[in-house]
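**Q** here are the coordinates; sequence isn't available:
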């Protein structure tokens, strides 16, 4: 027996990794732990991504998306509001996002762009969703579907918009935290 056989390898000395509940091996949230609203955001993101890239009609994209596996587990009304609301208000949403960008709108990743649309739309039209939840859900979408650090950009833009779009709520939260 040689001396290499007697020592343990460094990896065998580490404790086993603990699995994180509610996440897949890639760190994405497991489908079972997602709310119907979270699922609706995912399907809306996929549909908006398709819209941004293809320019197909909202109706075509909607019909395609509703046929995807798992759509029946989503909040269809929230999905409809996000998809159609973002497409109908695209110019206005872009006008609000643009001042907070460090690049041209057409240089944004389509995933980041769609996540920002969803966030801004929910800030304005889904007042039952707390502002921090809007940001968190948009960040989670960007983490799950976007590039490595895209979620940081989405976070920065939405955090910059929150005090304007949800002024009362943000101020109250910040005063309570102080």
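**A** Good, I have the coordinates. All values derive from a computational prediction rather than experimental measurement. Residues are numbered from 1 along each chain as shown.

**Q** For the rest of this, base every contact and every neighbour count on C-alpha atoms.
**A** Noted.

**Q** Skipping adjacent residues, who's closest to residue 100 in space?
**A** Nearest non-adjacent residue to residue 100, counting by CA to CA, 6 or more residues apart in numbering: residue 157, 5.8 Å away.

**Q** Tell me the first helix or strand C-terminal of the helix or strand where residue 51 lies.
**A** Secondary structure assignment for residue 51, by DSSP states H and E: helix 36-54. Later in the chain than helix 36-54, the nearest helix or strand by DSSP H and E is helix 58-66.

**Q** What are the contacting residues of that next one?
**A** Applying CA atoms under 8 Å, 6 or more residues apart in numbering, the external contacts of helix 58-66 come out as 43, 46-47, 50-51, 71-72, 83-84, 87.

**Q** Included below, for side-by-side comparison, is a second structure:
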């Protein structure tokens, strides 16, 4: 697994925890709970990428959530599972603000994370929402 994939998983987990606990951003960005300091350079790259996504998502949470809400069809935002919401938030942040990352990469990574951590149909739901956000951003 590459360092960017690990970084996305760590960012997803951090956003999930932030949503569940509402801890201050500094506490979330400390990543005290992450194990992997054996390879310092790879660890720094991975945590740096996770920190970028996590901080950016939290700092732009209103715009990110608005983009998600605009793409929900027949679904209430408050009913989203925390897992799906964390995946969507980090991915929508990347689609809106990390334009150096190809949209297809962001969406594919989100689908893979949803398959690993989400419910049975999570990856389809995540794909649909992100596809809508991605297409809206192209226009």
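**A** Good, I have the coordinates. Remember, predicted model here, so these are calculated numbers, not experimental data.

**Q** Pipe the contacts of helix 58-66 of the first structure into CSV and attach distance to residue 114 of the first structure and neighbour count per row.
**A** Converted to CSV, those look like this (distance: CA to CA, whole Å; neighbours: other CA atoms under 10 Å):
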residue, distance to residue 114 of the first structure, neighbour count
43, 11, 25
46, 9, 18
47, 9, 26
50, 10, 19
51, 9, 20
71, 19, 17
72, 22, 13
83, 10, 28
84, 13, 17
87, 10, 17
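
**Q** Quickly check these for the two that are furthest apart.
**A** Farthest apart among the contacts of helix 58-66 of the first structure by CA to CA are 72 and 87. That separation is 22.2 Å.

**Q** Now do the contacts for residue 111 of the first structure.
**A** 45, 49, 142, 145-146.

**Q** Counterpart of it over in the second structure?
**A** Using TM-score structural alignment, the equivalent of residue 111 of the first structure in the second structure is residue 83.

**Q** where's the residue nearest the centre of the second structure, which helix or strand?
**A** Using CA atoms, centre = their mean, the residue of the second structure that lies closest to the mean C-alpha position is residue 90, 2.2 Å off. Take DSSP H and E as the rule and residue 90 of the second structure turns out to sit in helix 82-97.

**Q** Quick one: buried ones out of the contacts of residue 111 of the first structure?
**A** 45, 49, 142, 145-146 (16 or more other CA atoms under 10 Å).

**Q** Can you identify each of the helices in the first structure by residue range?
**A** 3-6, 10-13, 36-54, 58-66, 76-88, 90-97, 110-125, 131-145, 150-165, 167-177 (DSSP state H).

**Q** Ranking the ones you listed by mean neighbour count, which comes first?
**A** Comparing those by mean neighbour count (mean count of other CA atoms under 10 Å), helix 110-125 ranks first with a mean of 24.
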